[in-house]
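> Can you look at this prediction? I've put the sequence above it.
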Amino acid sequence: MTSQPSIILVRPQLGENIGAAARAMLNFGLTDMRLVAPRDGWPNPKATAMASGATRVLDGARVADDIAGAAEGCDYLFATTARPRDLEKPVHDPEGAMRAAREMIAQGRRVGILFGGERAGLANEDVARAQAIVTVPVNPEFASLNLAQCVLLMSYEWRRGAVEPLEAEAPDVAPVEDIERFARHWEQRLEDSGFFHPPEKAGHMKLTFRNFWSRMPLTRNDVQLMHGALRQLVRRRDG
């Protein structure tokens, strides 16, 4: 059972910011860093220089092409964002999010926290893959936080409320990669059937479905059942 959340940086741009984020993590005892498509490639010597002794976080960082790959093993994702989104998800402040994360981790679940790139943060398509949103009550006239500051806030709240995990039975929650495979299966079947019409609305319709699946507490059995149901529907249609 992992005892801490995974910090997932989505399309980070500057190596210096990755290094500063690693330093913030280690300040508060977090070591599981994951990177989604870092702009300047990986490894990055500028990240190492800025980490200032937190190189073991960088040395252990996993790199993936997309969120599903970076979040492998996780079954619950928080998405950090500075602005409201037109997506129906639970919204937490950092303290509440980390309280919920501790409860889930105490049950044996795997939790990840998504942080967006420096230029624009997380896209709606990224947020749609998370189960909940984290926002910070910053000054509305100047709501700009850099990447390392965001990581620092979440890491601090994790450390501040850390307690001995309680033993609890872990629910058989489907991991992110299983939900991602099912979402792609669902989209492909609907695509084949001509559901996404007119074409200009297809992107929004797919995003709505992605958000729908991420809001549901799907178990592994749920996902397997849905895969089987889709296959059977196709067989009956083509038979």
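On my side now, so go ahead.

> going forward, measure contacts and count neighbours with C-alpha atoms only.
Fine.

> and stretch 109-128, which residues are buried?
Using 16 or more other C-alpha atoms under 10 Å as the test for burial, stretch 109-128 gives 109-118, 121-122, 126-128.

> Show me the helices in this protein, by range?
15-27, 45-51, 55-59, 67-70, 94-106, 124-127, 147-160, 176-193, 202-215, 220-238 (DSSP state H).

> Pasting the second one now:
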Amino acid sequence: MIDTAEGPLPAIVLVRPQMGENIGAAARAMLNFGLDRMRLVAPRDGWPNPNAVAMASGAGRVLDAAGVFDDLAGALADCDYVFATTARGRELAKPVLSPERAMEQARALQAAGRKVAILFGPERAGLENDDVARANAIVTVPVNPEFFSLNLAQSVLLMAYEWRRQGGEVAHEVLANTEFASAIEVEKLGDHFEAELERAGFFFPETKAAGMKLVLRNMWVRLGLTKSDVQRLHGMLRQLLRDRA
């Protein structure tokens, strides 16, 4: 993998990709602009995929080193900050950034040694709300509103190009110097609160429970919690429960 003095390169995470050809084309787009950390979440046709290898045409090493995961939580477990690419409006409240602003932030995070991931959804329908809920921010490309569908590899190319273009000055020092909680730390915090809220009967009525849980998961990620925030919230909840025992 390509190593840089600035810090770890972003992980390009393809969520439930459907066609091997698109995975191969995405690998080419990544390597064109110096990115080589690909992660695949539940690829439809399994892995390895000969069609992906044929399309990669010189970028096979990106595919060879690709991580394959059963679910998105596993793919993001070591990540500190996650961007989700989507062209559709969402009910989930999150910062919405242009590719330029997003990769400006990504460069700043990289400079601080943080691990960044960029999510891309399946070709047919893109990311689902459950996927987007795990991201800190949404990235939307200003495309034609009457025809906003981009090919998977095109989407990867746009983000990879912007990453490369932002390689000069590093901005957002405050953001870069923040010790964000990792995705797995935020996930465990959500598990802790969800379990206790479940026990307290918070998720009522049952028909709305799934939506309520999704909103809470999105909230934890959207807050951009630091490691100390997560530790403090765990401690607060434990103390509240201890006092009621």
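Alright, I've got the coordinates. Computed from a predicted model, the values in this text were never measured in an experiment.

> How alike are these chains, TM-score-wise?
The TM-score (TM-score structural alignment, normalised by the length of the first structure) is 0.93; 237 aligned residues with a C-alpha RMSD of 1.7 Å.

> any chance of the helices of the first structure in JSON lines, plus distance to R39 of the first structure?
Shown next, in JSON lines, are those (distance: least, C-alpha to C-alpha, whole Å):
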{"stretch": "helix 15-27", "distance to R39 of the first structure": "9"}
{"stretch": "helix 45-51", "distance to R39 of the first structure": "12"}
{"stretch": "helix 55-59", "distance to R39 of the first structure": "16"}
{"stretch": "helix 67-70", "distance to R39 of the first structure": "15"}
{"stretch": "helix 94-106", "distance to R39 of the first structure": "27"}
{"stretch": "helix 124-127", "distance to R39 of the first structure": "17"}
{"stretch": "helix 147-160", "distance to R39 of the first structure": "14"}
{"stretch": "helix 176-193", "distance to R39 of the first structure": "23"}
{"stretch": "helix 202-215", "distance to R39 of the first structure": "24"}
{"stretch": "helix 220-238", "distance to R39 of the first structure": "33"}
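
> So for E169 of the first structure, which of those sits nearest?
Relative to E169 of the first structure, the nearest member of the helices of the first structure by C-alpha to C-alpha is helix 94-106, separated by 8.9 Å.

> Enumerate the positions of the closest one that are buried.
So helix 94-106 of the first structure, judged by 16+ other C-alpha under 10 Å, has buried residues P94, E95, A97, M98, R99, A101, R102, M104, I105, A106.

> so what's the first one up against?
I take that to be P94 of the first structure. Applying C-alpha atoms under 8 Å, 6 or more residues apart in numbering, we find P94 of the first structure in contact with V134, T135, V136, L153, M154, E157.

> counterpart of the second one in the second structure?
Across the two structures, T135 of the first structure finds its equivalent in T140 of the second structure, going by TM-score structural alignment.

> With the last one instead?
E157 of the first structure maps onto E162 in the second structure when the alignment is built from TM-score structural alignment.

> Give the burial count for its match, as a bare number.
Per other C-alpha atoms under 10 Å, the neighbour tally for E162 of the second structure reads 18.

> Contacts only, for it.
Taking C-alpha under 8 Å, 6+ apart, one finds P99, E100, M103 in contact with E162 of the second structure.

> ok, now with 10 Å
By C-alpha atoms under 10 Å, 6 or more residues apart in numbering, the contact list for E162 of the second structure reads F33, P99, E100, R101, A102, M103, E104, V156.

> And for R110 of the first structure?
By C-alpha under 10 Å, 6+ apart, R110 of the first structure lies in contact with 1-6, 71-77, 101, 104, 173, 175-176.

> Now the buried members of those residues.
So, by 16+ other C-alpha under 10 Å, the buried ones in the contacts of R110 of the first structure are 4-6, 71-77, 101, 104, 173, 175-176.

> what's S98 of the second structure in contact with, if anything?
T85, E104, I138, V139, T140, V141, P142, M159.

> could you redo the last one with a cut-off of 7 Å?
Contact analysis of S98 of the second structure by C-alpha atoms under 7 Å, 6 or more residues apart in numbering lists V139, T140, V141.

> Go ahead and confirm the second one touches L97.
Put plainly, it is T140 of the second structure. Yes. T140 of the second structure lies in contact with L97 (C-alpha atoms under 7 Å); the separation is 6.3 Å.

> Number of residues surrounding D243 of the second structure?
Around D243 of the second structure there are 7 other residues, counting by other C-alpha under 10 Å.

> Kindly report the same for A202 of the first structure.
14.

> how far away is the residue positioned nearest the centre of the second structure from A102 of the second structure?
By C-alpha atoms, centre = their mean, the second structure has its centre lying nearest to V82, at 3.6 Å. Distance from V82 of the second structure to A102 of the second structure, counting by C-alpha to C-alpha, to the nearest Å: 10 Å.

> And for S155 of the second structure?
From S155 of the second structure over to A102 of the second structure (counting by C-alpha to C-alpha), the distance is 14 Å.

> And the equivalent of A108 of the second structure over in the first structure, how far from P5 of the first structure?
Matched to the first structure by TM-score structural alignment, A108 of the second structure sits across from E103. Distance of E103 of the first structure to P5 of the first structure, given as C-alpha to C-alpha: 11 Å.

> Equivalent analysis for H197 of the first structure, please.
Distance from H197 of the first structure to P5 of the first structure, by C-alpha to C-alpha: 40 Å.

> thinking again about what came up before, can you tell me which residue in the first structure aligns to the residue nearest to the centre of the second structure?
Checking TM-score structural alignment: V82 of the second structure goes with L77.

> and what of L9 of the second structure?
Aligning on TM-score structural alignment places L9 of the second structure opposite Q4 in the first structure.

> dump the residue contacts of its match.
Contacts of Q4 of the first structure by C-alpha under 7 Å, 6+ apart are L30.

> how much space is there between it and E164 of the first structure?
Going from Q4 of the first structure to E164 of the first structure by C-alpha to C-alpha gives 12 Å.
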